[in-house]
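**Q** From the sequence below, what's the structure:
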Amino acid sequence: MNEFATHKNEELRDTVSTSVYPARSLKVLSRAEVARLSDATEEVGGLLRQVALAVLTSGEQGDDAEKMLETYKDFRIEVHQVTRGMRIDLENAPGCAFVDGEMIRGIRELLSAVVRDIVYFHTEIHPSPYFDLDSSEGITNTVFEILRNAKLLDTDVDPRMIVCWGGHSISSEEYDYTKETGYQLGLRGMDICTGCGPGAMKGPMKGATIAHAKQRTLPGRYVGISEPGIIAAESPNPIVNDLVIMPDIEKRLEGFVRLGHGILVFPGGVGTAEEILYLLGVLLNPDNADMPFPLVFTGPESARDYFEEIDRFVGLTLGEAARERYRIIIDNPVAVARHMAEGMQKVRQWRVDTNDAFYFNWKLTTDVGFQEPFEVTHESMASLDISPELPVHELAANLRRLFSGIVTGNVKPNGLRAIREHGPFEIKGEPAILAALDDLLKRFVAQHRMKLPGGKPYEPCYRIVS
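**A** The predicted structure follows:
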């Protein structure tokens, strides 16, 4: 047993100071690799600390990243080289990550994944001349390398990875629906990938665990894909058994569509709308016209208005071609699961016919406009071109950036600070699109899908300028 000490901090939270050894992919490393990891943690210490803290509070309810950082302001993490490899030293770590002084095994694995991914990107990819982060092909190769380094690419499995998107703060009725849908997917042998957080990201995984146990297909795969800016507001749920941290939201989104074989969208808010616009923009590329990619919007009867409003907005902005790329199935988890199972057969046959890999969607064409990181500032938000004169995929890319900016202003620490200092983001564009956008966002607020961290009353972080 590790030596440990506990005490109460100012917020009366248990904290633990201890040392742990990494799990899984970081268990066997050369001394040179450990030395690089140790050196790199000094360069990315602040980022590593923030993401590690989010993982250590896994399972705790709450989406207030600033409050979490303040509550555990004395938390420290350091990586050291030792004779047997690598040791992670923790000071004043959240006590909820431990049982009788021992770190919970699942959290230890997630913490190891955080160190692995953040340090790997900053030591092996970002400084390397072999990764062209300014080209579409180079960015896709980067996504592949991060997923491969995380050992998420299984060459021996047929298409069965279903990506589930949706809000982290949903009603109990909607949450139960996501569990039942995950259960039906699991009964049909499908694995689950989500954004790793609570709500619609946890429900499908929870339902699938029961189905996988019934079908004796254990261990099931429950993949979480996150990024540093969002993970503090959406800490990994306890069911995630494979976590990967992408460097930014754009690579996170590409990770979903490269790793997944089909996508389900449950009710959510602006983050879910961002994901929808990203995927539709990618699928509208003419190079992807013939590619089967099952996409279903689904929820209980109470979510019908939500999806009708999304459908209306998509039709107005991206047209009928976009609407043809998805199905809306309301209040029928069995029909959803059957549709996805049938879709997996089409995906498998298409990849066989085109000689594409089952484990990574190489054939999907992604325009660089969907891959380049969008730095959210007041200037960049105000300068977004929201015009029907744009090619449809470019309009989709800018709408995706717009919703990404609203997510940043709602929940990400840097966005919250920017709004406090400079006021709301200004959104400009074509009046008809802005009117539809305003209506969509107001409906999100009325349906309690626009929430601020800590449950505070919603105050828009944006202002629509006609």
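**Q** alpha carbons only for contacts and neighbour counts from here, please
**A** Noted.
**Q** tell me which element the nearest residue to P94 once chain neighbours are set aside is part of?
**A** Spatially, and ignoring its direct neighbours in sequence, P94 is nearest to T15 (4.7 Å; C-alpha to C-alpha, 6 or more residues apart in numbering). Take DSSP states H and E as the rule and T15 turns out to sit in strand 14-20.
**Q** which residues are in contact with that strand?
**A** 2-9, 87-96, 98, 101, 103, 108 (C-alpha atoms under 8 Å, 6 or more residues apart in numbering).
**Q** which residues sit in contact with the closest residue to V368 other than its chain neighbours?
**A** Among residues not flanking V368 along the chain, S136 sits closest, at 4.9 Å (C-alpha to C-alpha, 6+ apart). Going by C-alpha under 8 Å, 6+ apart, S136 touches 366-368, 371.
**Q** how about this one, so we can line them up?
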Amino acid sequence: MAVENVRITPRKALRVLSRHEVNRLKDVSEGGLHEIFKRCAFAVLNCGSMTDDYMTEQKEYDIFDVQVVQLDRGIVLDLFNAPDDAFVDGEVIFGIREHLFAVLRDIIYTHDEIINNPKFLASEDQAQNSEQITNMVFHILRNANMLRYGMTSDLVVCWGGHSISREEYDYTKVVGYQLGLRALDVGTGCGPGAMKGPMKGATIGHAKQHNRNGRYVGITEPGIIAAEAPNPIVNELVILPDIEKRLEAFVRCAHGIIVFPGGAGTAEEILYLLGILLHPKNKDIPYPLVFTGPKSSKAYFEQIDAFIAQSLGEEARKKYKIIIDDPESVAVYLRDNIKKVTAFRKQNNDAFFFNWMLTIDQEFQTPFIPSHENMSKLNLSVDQEIHILAANLRRAFSGIVAGNVKQDGILAVREFGPFEIHGDNKIIEPMASLLSNMVKQNRMKLPGGTQYEPCFKIVN
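**A** Here you go, the predicted structure:
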């Protein structure tokens, strides 16, 4: 069922736009913003969907539309044929309303104030540098009111798959509950599964402590939002322009990170963070990282641990702690180590709300386009610095994510076949083993659709 036509107004988020901005949002040409806004708005309204295949939603998407209307007193949104799960008694759910206007805010700001702003772009005689990219991330987060002066170090980012077992999902809720009891806030990729569970648990922990200011931060990007629509618990949503800036936002804002079981996207996140922590300039910066899950996930983390040891070596293994089936110990470990993070930032006069001290190479910041050519040319050899190898492995998994759930990636694989991944046997053999296990454990896609066909091929 769909709601044929409804008009909604902003309550807290963006209330006014210029005529130029409204016209950009109406523009259906290649340079216009209507399509990206429509895609993100549909995902927000369709948050109850149990599929991560955009093709199954294409019919509903084709008849849906959203238009920005400028009135004398401000803007409103007209929705046409919107998913009815977003409404109660004919009224759009409050949280979904706020997510819609957060989408509007970030798309307008990013495209008008960031992407085409000369201070963030390369000049004729100088390429875009790492500092410019970090400043782009900072300005987008600040505009979304994510960075708050005076707040303590208490944001725990939780990574993990959207396609996990019920036992694993319930475990993420218990971990979130233990974090909430200790006044720790939760940030995730804002989708279902391991992204929703910790937030759901934390709401109970915060409620028991009468903490009415709990933060449930969701960080996403347009390419992934259709497959991982923001869950309704998120009370701070921000959309970054690409996966690389999304990952940097996670790492700069977090005071500690928990990794739950997941698929290729979770492996991408792990490799991104390990690559940063392995950079020589970051070796003395405290950054708590925990891998955790129920007893049934023990084998999964043994596989992840073995892959890291074989590909990146023992130094990488020192950067994380594995805790199995003990949610309380996970929360205590994060609480105690975040105190060390706070002390370190005080000592070095670094902000609590944004980790400026981390060195993040452009290898981790430059957007990777997962074409068949780019995937086949990835340097997956042992003949390079270890943090650069981590960056290239991250790109490989990013391409697999694109082939699994992103529109452009899915269409490319359908037209040209699976992505081919080449490299040294020492690197790609453990990678092939890890990916094979993820496929067997149904971690690549949500169940219920067609049988999963790998979008990748490992070539010795």
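**Q** Now the TM-score, please.
**A** Here the TM-score for the pair of chains, by TM-score structural alignment, normalised by the length of the second structure, is 0.96; 450 aligned residues with a C-alpha RMSD of 1.2 Å.
**Q** how much space between the aligned residue in the second structure for the residue nearest to P94 of the first structure and F87 of the second structure?
**A** Alignment note: T15 of the first structure maps to V3 in the second structure; criterion TM-score structural alignment. Distance, V3 of the second structure to F87 of the second structure, by C-alpha to C-alpha, to the nearest Å: 8 Å.
**Q** With Y54 of the second structure instead?
**A** Distance from Y54 of the second structure to F87 of the second structure, by C-alpha to C-alpha: 22 Å.
**Q** Please pull up the equivalent of the residue nearest to V368 of the first structure in the second structure.
**A** With TM-score structural alignment as the criterion, S136 of the first structure pairs with S130.
**Q** dump the residue contacts of the residue sitting nearest the centre point of the second structure.
**A** Central residue of the second structure (C-alpha atoms, centre = their mean): G189, 3.8 Å from the mean position. By C-alpha under 8 Å, 6+ apart, the residues touching G189 of the second structure are 158-159, 195, 218-220.
**Q** counterpart of it in the first structure?
**A** Counting by TM-score structural alignment, the partner of G189 of the second structure is G195.
**Q** Tell me which residue of the second structure matches up with A54 of the first structure.
**A** Using TM-score structural alignment, A54 of the first structure lines up with A43 in the second structure.
**Q** Does its match touch I225 like I think?
**A** Yes: with contact defined as C-alpha atoms under 8 Å, A43 of the second structure reaches I225; the gap is 6.3 Å.
**Q** now the counterpart of D424 of the second structure in the first structure: how far from H339 of the first structure?
**A** The equivalent of D424 of the second structure in the first structure is E430 (alignment by TM-score structural alignment). Using C-alpha to C-alpha, E430 of the first structure is found at 37 Å from H339 of the first structure.
**Q** From E124 of the first structure, how far out is E137 of the first structure?
**A** E137 of the first structure is 18 Å from E124 of the first structure, by C-alpha to C-alpha.
**Q** Same check on D242 of the first structure?
**A** 21 Å.
**Q** more crowded one of the two?
**A** D242 (19 against 14; other C-alpha atoms under 10 Å).
**Q** and that one, what is it in contact with?
**A** Neighbours of D242 of the first structure in contact, by C-alpha under 8 Å, 6+ apart: 110, 152, 221-224.
**Q** 6 Å instead, please
**A** Neighbour list for D242 of the first structure: V223 [criterion: C-alpha atoms under 6 Å, 6 or more residues apart in numbering].
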